[in-house]
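In: Test case, fold it:
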Amino acid sequence: MNLKMESHRNLFQIVRRKSPSSWHPLIERLKRGRLPAWFLLLLFALTIRLVSISLCQLSGPDEPRVAGIAREMAVRGSYLIPRLNGEDFLEYPPLGYWPISFFLSMSPGAIDFLAFLPIALIGTGTILITFLIGKEMVGPRIGLAAGFILSTMSGFFILHRRCLVDPTLLFFITLSLFGFVKGHLAPRKNARFLALFYLAMAGGFLTKGLIGVGIPAATAVAFLTATGGLRRIGSLHLGWGILLLLLPISLWAGGVWWAKGPGPLWQVIWQSLWRFSSSAADHSQPFHFYLLPALLNLLPWTPFPLILLWMQKRPIRTEGGCPEALLVIFALSWFLSALIGLSIASAKRVLYLGPIFPPFALLSALAWDRVRERWPSVKYREAPALIVLLLIFVAIHFFQLLPMERRNSLQSVFKVVSSRFDRGSIFLYNPTEATRGAAFFYLGKTVPVLKNRERLEGFQNNPGAALVVNLFHPNVPLRQSFESMGFHILAEARVGKMRVLIFSNHS
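Out: Here you go, the predicted structure:
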């Protein structure tokens, strides 16, 4: 009897030692009312990201195209080659569309919010990885400051409320450089994280081409050159590292070659080289194009690296492995590699600036830490300041960005089309890429495209047919031509600078 009671007592002690509270320190802290700082960062980042996409509609020239490609992947289950309204679209490889496609597959209908949700989650992931970089190189205080700064950076806020592939590219670039930091710079080097460095570069390539490899590689080379010379490059295990980099790319390339031949692969590489080197590329701009946009997109933290420079008491030296000095050199290597590379490239758009945001947040975190050391009382104003910034971004979202985006959305156009022509034929006349993407996204099917007036004649007597026509300037003869063939205007909308007409031949 005593032995049985003793065994029960021992069993109770084992269960108590392995209680959920012991397994989950976070739950224990929640019970005591004390949250870990990284968890507060996660809550703050998720809150601001989810608020920033609430009530958003696909707008502009890019979002409907990206969402349309992603929904076509979800509907057809074809994830290897991006397709835009039934036609191959190989401006970029497919990986950037996959997260959006996954969320869109959760609903049989077209829900704009599901196209934005993965972008918000990816942005939160980028913030947490930036936190880990700062924590690994200097300490958790710098990592947390960098995470909160990145969360409230104006350019980062705007980028992650848009349905684009660029947030996924930024995620992989940041993840790759975290692998470099953890595998090469940390006191206890770990080859597994160097594998992450190369695999995440492959993810960047499969998202947006050569830029996904170029920025992490240039950052690593610049940092090694600045801190110890290229003789240290052998520590990156280039042999098996390059094999790891090429493995996912080769698997995708092999699948494309087997399905379509080598043509699509050359098109992807050509697109990357064309955007980088050709003055005739779309969005070609001069070298200095990013100067003012960079300053504006880094607000409200733009002056902080200057504060760091002003408060720097002595020159930056890496002897002795000073963590703060290494972080400054690493962040500058990243920031300058990205900014110079983007400036050299012919194609320039403000939304391409994403890769400069995390390194700038790391530099600003160091500057803020110096401010806290000089004036300790400012730490009591950090939480109120973050709340004020959150409220400012909420106001900008609801009162400035949302109204502007709804004026540039095709949602209302295709709601009219889907509600009145659910059984009739629908055609697009000389559509833009945005219209082609919006057509598949909202209608869930390939919509035939008519590229000249002669082909319209075959549809004059097609009962219940509808035409969606884009006009960038008043075109009275074209309008009269459609009306002479028995079509009348059912609806008309202005979407940005474009006028969209819906013609019908209903009697």
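In: switch to C-alpha atoms for all contacts and neighbour counts from now on
Out: Noted.
In: isn't Leu199 right up against Leu177?
Out: No - counting by Cα atoms under 8 Å, Leu199 sits too far from Leu177 to count as a contact (10.9 Å).
In: Pick out whichever of those two has more residues nearby.
Out: Leu177 (28 against 25; other Cα atoms under 10 Å).
In: quick one, what contacts the more buried one?
Out: Leu177 makes contact with Phe197, Pro216, Ala220, according to Cα atoms under 8 Å, 6 or more residues apart in numbering.
In: same question, Phe427
Out: Val447, Pro448, Val449, Leu450, Ala465, Ala466, Leu467, Val468.
In: and the fourth one, what does it touch?
Out: Shown here is Leu450, whose contacts under the criterion Cα under 8 Å, 6+ apart are Phe427, Leu428, Tyr429, Asn430, Leu456.
In: Let's compare: structure for the following, please.
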Amino acid sequence: MPRDEAGMLMNSGGAVNVRRAGLEEGRARDLLILTLAGLALFVWRLGSHDLWPPDEPRFALVAREMWQRADYAVLSLDDRLYTDKPPLFFWAINGFGRLLGGVDEWAARLPSAVAGLLALLLTYWLGASLYERRTGLYGALVFATSVQIVERARWASIDMTLSLFVLSAVVLLWRSWTAPERAPWVVRGAWILMGLATLAKGPVGLLLPLLAVLPAMLLERDLLAVRRVFLPSGIALYLAVTLAWFGIFAHRVGAAFAVQVLVHQNVERYVDAWNSRHPVWYYLWRFPAGFFPWSLAFPWGIAQGYAPEEAHHRRSVTFLVTWIVAILVFFSLSTGKRGVYIIPLYPAASILVGRLLAQAGAPGSTGGRAARRRLLPPLALWIASGAFLAIGLPFLARARFPSLAPVAAIVGLSLLGGGIASCVLVRRRGGAGAPACLAVSAGIALLVVVGAAVPRVNAYQNIKGFAEQVKARLDPGARFATTEQKRDAWVFYTGRFAEPLDTPERVLAYLALPGRRDLLIEEGKLREVRAALPAGVVEILRGRVGSQEYHLLERASAP
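Out: As a prediction, this is how the structure comes out:
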């Protein structure tokens, strides 16, 4: 392409082609900002604290046993068959473990952190595709600075990995709708990603992308787009991906048992959950809590999407809103509910809020004045929340964690300062810089939690520290057992197989058997059996883990 005397790019007609160059430069800058933000929020100090029960040590144990047994199809926990989850997340932990020399805190959490970073970049791409670049940027920053996202991107659990594959499939299915000429290959890619999502957490990995996309297509009465989604070759690829593991699993454990596990862990868990049971309105408070602080602006983000000046983006907002509603309804009807289940709707919610921020922060944009008026109520709520947290959090912290009081004050003051600065910018500079102030203040608050609060809580929990003391006192030739609470953490950090003792009767029966044996038991369970302990049982270690006291008992000889 020719250049003028100043070296500027020219098109074939000689006009200066600066718009495209500026757009590419802006995208590169956005990606750099988002990558640095993601690394700071998701990766910084990732392995600096212990694996916290219940999920983290259990998942790390499953991955470590997979490595030790060299069995990547049939999972185990404490040398017992483990059927709660499919294997993909544990494969990922093992992959990072190979790179790092073993399964530790870093290896266990890196799959979630990497998934969070990739989901952040995908949210940017989707927001830019639905609207424009600034909406993608602010939507991605909203996603990255939501409480639930930062927590799960730094947690050794499957939720962020599942969300990445769900989001990737949603992006491709949306692309098949907006670019039908590329639909066959794009849809095939989506079905492969849905297969990987299924290998991460079961058939929900298939249902969630379809729930996110199909309602909008049906509302638009685009039945041709719906038919394109169910491409036979795409479905075949999904079956190939999922059966590559499930077929081996079924062959190893028996087809009837494999189907029973599939039904039990998915259908029965949905219609009659055995834990985390909550009422149908659970997510009416749980979503705002997890999406904080941006839940303060979420209603006005929806209002922005349906504003008259956004009429040319009506399909985009319909897609985002139906995505959110479909997933909320699906999980609200489930008997078992947890806040992490609805993480796959966070990208859609983030883009809606990002659109409000982008319009309010652009003084010369069409509809910018109306968007700034819509931003004022969220700013008032933001300032009020910051003030409440700046006063209330230190007060609550002093009651139980006095050392956290200054940290709590900084968190509240950061949000308060960001809200006030943004309000001033909206009033005096037409909103320019206001969205960035909000995002920076939320990011600072979260980094303060990661850098200052988490280490203090970890010291209070004292899981690894006490486990190392227990390990040093265990008799290598003696049997070892623990009661249920934190069992997986004790097994992971002591490196010893532990027999599970979940009732007082089993505790007493274990201690009454002949031979040397050790038992790690919490104070509450020990009180239940202390009067009936067999002769020869002595306490060799006592320590505090969080608010609970633990005792290591030894039975050195037969009674």
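In: Quick check: TM-score for this pair?
Out: TM-score for the superposed chains, counting by TM-score structural alignment, normalised by the length of structure 1: 0.83, backed by 465 aligned residues with a Cα RMSD of 2.9 Å.
In: Out of the contacts of Leu177 of structure 1, flag the one nearest to Gly263 of structure 1.
Out: Of all those, Pro216 has the smallest distance to Gly263 of structure 1: 27.7 Å, by Cα to Cα.
In: which residue is nearest the middle of structure 1?
Out: Nearest to the geometric centre of structure 1 sits Pro167, at 0.9 Å (Cα atoms, centre = their mean).
In: show me what contacts that one?
Out: So Pro167 of structure 1 contacts Ile119, Ile122, Gly123, Leu159, His160, Gly354 (Cα under 8 Å, 6+ apart).
In: The fourth one pairs with which position in structure 2?
Out: Going back to what we said before, that points to Leu159 of structure 1. Alignment note (TM-score structural alignment): Leu159 of structure 1 maps to Arg152 of structure 2.
In: Quick check: chain neighbours aside, which residue is closest to that match?
Out: Excluding its sequence neighbours, the residue lying closest to Arg152 of structure 2 (Cα to Cα, 6 or more residues apart in numbering) is Met160, at 6.2 Å.
In: hang on, the one you found is in a helix, isn't it?
Out: Yes - checked against DSSP: H, G, I helix; E, B strand; the rest coil, Met160 of structure 2 lies within a helix.
In: give me the stretch of structure 2 that the longest helix seen in structure 1 matches.
Out: Longest helix of structure 1, by residue count under DSSP state H: helix 112-137. Aligned using TM-score structural alignment, helix 112-137 of structure 1 spans residues 105-130 in structure 2.
In: Check the mean deviation of that stretch from structure 1.
Out: Superposed on structure 1, stretch 105-130 of structure 2 shows a mean distance of 1.7 Å to its aligned residues (mean Cα distance after the TM-score superposition for structure 1).
In: helices or strands up against the longest helix along structure 2?
Out: The longest helix of structure 2 (DSSP H) is helix 368-400. Applying 3 or more Cα pairs under 8 Å, 6 or more residues apart in numbering; DSSP states H and E, one finds that helix 368-400 of structure 2 contacts helix 298-305, helix 346-360, helix 405-428.
In: which parts of it are buried?
Out: 368-369, 371-372, 374-376, 378-379, 382-387, 389-395, 397 (16 or more other Cα atoms under 10 Å).
In: what are the ranges of the strands in structure 2?
Out: Per DSSP state E, structure 2 carries strands over the ranges 76-77, 80-81, 479-483, 499-501, 517-522, 537-545, 548-555.
In: tell me what the longest one is packed against?
Out: Counting contacts by 3+ Cα pairs under 8 Å, 6+ apart, the secondary-structure elements packed against strand 537-545 of structure 2 are helix 463-473, strand 548-555.
In: Provide the contact partners of the last one at residue level.
Out: Contacts to strand 548-555 of structure 2, defined as Cα under 8 Å, 6+ apart, come from residues 470, 511, 515-523, 536-544.
In: Looking for the alignment partner of Leu490 of structure 1 in structure 2.
Out: So, by TM-score structural alignment, Leu490 of structure 1 is matched to Leu541.
In: What's the local residue count around the nearest residue to its match once chain neighbours are set aside?
Out: Counting by Cα to Cα, 6+ apart, Leu541 of structure 2 lies nearest to Leu552, which is 5.0 Å off, once chain neighbours are set aside. Applying other Cα under 10 Å, we find 21 residues neighbouring Leu552 of structure 2.
In: Which position in structure 1 pairs with Leu552 of structure 2?
Out: Match for Leu552 of structure 2 (TM-score structural alignment): Ile502.
In: Distance check, the residue mapped onto Ser284 of structure 1 from structure 2 against Lys337 of structure 2.
Out: Matched across to structure 2, Ser284 of structure 1 falls on Arg277, judged by TM-score structural alignment. Computed as Cα to Cα, to the nearest Å, the Arg277 of structure 2 to Lys337 of structure 2 distance reads 6 Å.
In: where do the helices sit along the stretch 101-250 of structure 1?
Out: 112-137, 140-151, 154-159, 166-180, 191-208, 211-227, 238-260 (DSSP state H, counting those that start in this stretch).
In: Buried subset of the contacts of Leu450 of structure 1 as a ChimeraX selection?
Out: What follows is the ChimeraX syntax selecting those of those that are buried according to 16+ other Cα under 10 Å:
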select :427,428,429,430
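In: now, the most widely separated pair of the contacts of Leu450 of structure 1?
Out: Of all pairs in the contacts of Leu450 of structure 1, the most separated under Cα to Cα is Asn430 and Leu456 at 11.5 Å.
In: circling back to that earlier point, what residues are up against the residue lying closest to the match of Ser284 of structure 1 once chain neighbours are set aside?
Out: Excluding the flanking residues, the one nearest Arg277 of structure 2 by Cα to Cα, 6+ apart is Gly336, at 4.5 Å. Neighbouring residues of Gly336 of structure 2 by Cα under 8 Å, 6+ apart: Arg269, Tyr270, Val271, Asp272, Ala273, Trp274, Asn275, Ser276, Arg277, His278.
In: and Gly336 of structure 2, what pairs with it in structure 1?
Out: Under TM-score structural alignment, Gly336 of structure 2 pairs with Ala347 in structure 1.
In: Relative to Lys208 of structure 1, how far out is that match?
Out: From Ala347 of structure 1 over to Lys208 of structure 1 (counting by Cα to Cα), the distance is 14 Å.
In: ok, back up a step: identify whichever of the helices of the stretch 101-250 of structure 1 lies nearest to Lys31 of structure 1.
Out: Using Cα to Cα, the nearest of these to Lys31 of structure 1 is helix 140-151, at 22.8 Å.
In: Who are the packing partners of the closest one?
Out: With contacts taken as 3+ Cα pairs under 8 Å, 6+ apart, helix 140-151 of structure 1 sits against helix 37-53, helix 112-137, helix 357-374.
In: at 6 Å what do you get?
Out: For helix 140-151 of structure 1, the packing partners by 3 or more Cα pairs under 6 Å, 6 or more residues apart in numbering; DSSP states H and E come out as helix 112-137, helix 357-374.
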